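Trainee: dropping the sequence and predicted coords here.
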Amino acid sequence: MAAQLSLGNRQITRILRSSSGRFEQISGIVPDVNSAAHRQAVLIGPNDLRVRTQTGGTPGAGELLITPDAVGVCGTDLELLAGTMGYLTDGGATYPIVPGHEWTGVVDSVGPGVNGFAIGDRVVGECSIGCGVCGVCAAGRYHLCPDRTETGILNRAGGMASTLVFPARAAHRLPPSVDPLDAALIEPLAVAYRGLHRLPAAPIGPIAIVGAGTIGLLCALAARAIGMGPVLLVEHHAARRRFSAGLGFDAVATVPHRFSQVIDATGTPSGTAAAVQGTADGGTIVVLGLCGRPSVPVDLDSLVLRDLAMVGSLGSPGVWPEVIDLVATGRVLPSTIVSHEFALDEATDAFTRARDADPATRKVVVRPQRSAASRQAASLQAATDPERPGTASW
């Protein structure tokens, strides 16, 4: 059920989807971030995550000041925490890092020269942000720009904070009816959607998705929404197979036969090996998961002798309007995979929950504008409200 949150001192009205699926108009508050301390989760170094307070930023030319209210914890965030993420090991990124590339929030103020955004707009933002002027960006491959930043990963602060200064050219407005939990997962949904489109355009047929974590499930949901498939999820954890079945997908522990189209969404050596083994001669494997290791054994002879194509997929360039439409029209509701929510002050607990690899933990989300006390109260309400499916922590 929708609830009013007292977060600051500016009143706005918004439409939110309740747990029953109805749309309700409620009053909300946008905090006056210019008069409040700015809090952010910060990765100081490997296995060192802290929440600290400092002066908030103001938007410059072409920028928005945003109040994030839902931020997903991703496998890439866990690699940043561990110090194994490729950008750290090759020197491209350095600590400290404010994580949070899967985020949504509300516009608090608009910098000079910005058009198309207003205070109170719900927005999401892309992860890869190119320079916008080089030949790579001009070709639409801004996710490969040599001077790019990546939100919450590479030389740009992420959304796991009470405020976020963000370039308007990389932000997208959402209809007010989109729930914050759905909005926060538009970024990983866009990654999944783009991965699906790295598969050959023809023939369209069955797709095996190895791994039923966040990206694997979002691939399956997106594929079904756009008419690809049928989809088979391959997952060795029984709890994840049961959850996948509850979403209406067939899920098995091992690949039953070879598929011409396979997505590896595991980020593990064993998952990659299963994907290669499960691909039919002449087929294509799209690799979406980062493993955080310097190398992973791959049977290169099998790739050559069976004429396999193995394709990486980085980010989500050029697909955001299509993905936003999938969510805004209700064809994909990413929030269905959220299992835990935490306050910003509980960021360490959120990362621990995500890292512990409990099969019952699907997607962990941090809510920067909520307190631990309100989280505990909401958990109590969820436990006593039979209409509210709720998440384990909120």
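Mentor: Yep, it's here.
Trainee: every contact and neighbour count from this point should use C-alpha atoms.
Mentor: OK.
Trainee: for stretch 35-53, give me every contacting residue.
Mentor: Under the criterion CA atoms under 8 Å, 6 or more residues apart in numbering, residues 54-56, 80-83, 95-99, 160-163, 344-345, 347-348 lie in contact with stretch 35-53.
Trainee: comparison target, given below:
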Amino acid sequence: MTDNLSCILYGKNDIRLEQRSIPKAGPNQLLIRVKTVGICGSDVHFCLHGAIGNFIVKEPMVLGHESAGIVEAVGENVRGFSVGDRVAIEPGIPCRGCQHCKTGRYNLCPDERFFATPPTDGSLARYVTHDADFCFKLPENVSLEEGALCEPLSVAVHACRRAHLQIGQNVLVTGAGPIGFLCLLTAKAMGVSSVVVTDLDDGRLALAKKAGADHIVNVRGKSQDDLRREITSAFGGLMPDVSMECTGAQPCVETAITLTKSGGIVVLIGLGASRIEIPIIEASTREVDIRGIFRYANCYPTALQLIASGKLNLLRDLTTADYQLEDAVKAFERAQKADVIKVFIHC
């Protein structure tokens, strides 16, 4: 093995394909021949801006974190994996020793190393090594593309858990991008009664409707009063029990807070400006709980079960585009067009 072609970000709009040495698996690691990587919005943001918040690309960094592949070598202390196993790769490695890790909320670990988050390299390469306890075998009926989708699906699973979704609830999803789609599908799989999806783009709303949204609402040019009337009408005159805000845009956050029923829950999933104006007094006096999420914890097994059981058919419901690693630059250009929900790169 000599070919470890890697997709490396040097700075704003500066993606290069270069050969790197093939890593060796440590005692507790797997060497994985990467097969499929999905492009995430964060990958595109790093490409366009060279940073996300305090995470700044200061040194060349391999992109990609939504990945699945085939085990090529097994570390000497690893049990339960064999060469040839197909695996989904959970891209974060926490410290395992802090209070957050010990209480099961390892996504909040301050020392977590996460693929394609400076200074940690990602997985958009022929080969990567990863700790075996954050790799998950794919059931026979789960494809490598679906294995890669376990990463964004885990975000949706975590968000739905934070929302405490229950059978029969009404749910508002603001934003019909990839995470909004997956929140829609996961909420439906959890037995909610009705889901309304909002967005600015009629094409994406049509896809959401096809994927199972009970109602869709284009928010372009509409006031908060207009949206209140249209969305509550879609719920049969009721306000949603839960709103899942997937855009990070201030007007959408305001919509989620003002339209959620008193005593309901708003989950903030999308990341926008670090400071925005929100109607916090209304949320307080109506006891609307506002909850954030950061990535996920202990969600990969559930995501895999949702796919393997047939409750979610992601490759049927999500529009996709496929590229080879050699065409990674074209793949990122396609992802910026946002004309499909997910762009895959095959390594």
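Mentor: Perfect, I can see it now. None of these values were measured; they are calculated from a predicted model.
Trainee: quick check: TM-score for this pair?
Mentor: TM-score of the superposed chains, computed with TM-score structural alignment, normalised by the length of structure 2, equals 0.88; 328 aligned residues with a CA RMSD of 1.9 Å.
Trainee: filter the contacts of stretch 35-53 of structure 1 to the buried ones?
Mentor: In the contacts of stretch 35-53 of structure 1, burial by neighbour count holds for 56, 80-83, 95, 97-99, 160-163, 344-345, 347-348, counting by 16 or more other CA atoms under 10 Å.
Trainee: inside helices: which ones of those residues?
Mentor: 80-82, 347-348 (DSSP state H).
Trainee: can you redo those residues as JSON lines with distance to Cys131 of structure 1?
Mentor: Output for those, formatted as JSON lines (distance: CA to CA, whole Å):
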{"residue": "Leu80", "distance to Cys131 of structure 1": "24"}
{"residue": "Leu81", "distance to Cys131 of structure 1": "27"}
{"residue": "Ala82", "distance to Cys131 of structure 1": "29"}
{"residue": "Ala347", "distance to Cys131 of structure 1": "31"}
{"residue": "Thr348", "distance to Cys131 of structure 1": "33"}
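Trainee: point me to the residue sitting closest to the centre of structure 2.
Mentor: For structure 2, the residue nearest the mean C-alpha position is Pro152 (2.5 Å; CA atoms, centre = their mean).
Trainee: which residues of the stretch 1-150 of structure 2 fall in helices?
Mentor: 41-49, 99-102, 144-162 (DSSP state H, counting those that start in this stretch).
Trainee: any idea which of the ones you listed is most buried?
Mentor: Mean neighbour counts were compared across the helices of the stretch 1-150 of structure 2 using mean count of other CA atoms under 10 Å; the top stretch is helix 144-162, at a mean of 25.
Trainee: max-length strand in structure 1?
Mentor: strand 63-73 (DSSP state E).
Trainee: so where is it in structure 2?
Mentor: Aligned by TM-score structural alignment, strand 63-73 of structure 1 falls on residues 29-39 of structure 2.
Trainee: likewise for stretch 175-188 of structure 1?
Mentor: Counting by TM-score structural alignment, stretch 175-188 of structure 1 falls onto residues 139-152 of structure 2.
Trainee: quick one: contacts of the matching stretch?
Mentor: 35-38, 65-69, 86-91, 138, 178-179, 182, 300, 303-304, 307-308, 314-315, 344.
Trainee: among the residues you listed, which are in strands?
Mentor: Mapping the contacts of stretch 139-152 of structure 2 onto strands (DSSP E) picks out 35-38, 66-69, 86-89, 344.
Trainee: switch those residues over to JSON lines; also include neighbour count.
Mentor: Listed next are these as JSON lines, based on neighbours: other CA atoms under 10 Å:
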{"residue": "Lys35", "neighbour count": "23"}
{"residue": "Thr36", "neighbour count": "31"}
{"residue": "Val37", "neighbour count": "28"}
{"residue": "Gly38", "neighbour count": "29"}
{"residue": "Glu66", "neighbour count": "27"}
{"residue": "Ser67", "neighbour count": "31"}
{"residue": "Ala68", "neighbour count": "33"}
{"residue": "Gly69", "neighbour count": "30"}
{"residue": "Arg86", "neighbour count": "27"}
{"residue": "Val87", "neighbour count": "27"}
{"residue": "Ala88", "neighbour count": "28"}
{"residue": "Ile89", "neighbour count": "27"}
{"residue": "Phe344", "neighbour count": "25"}
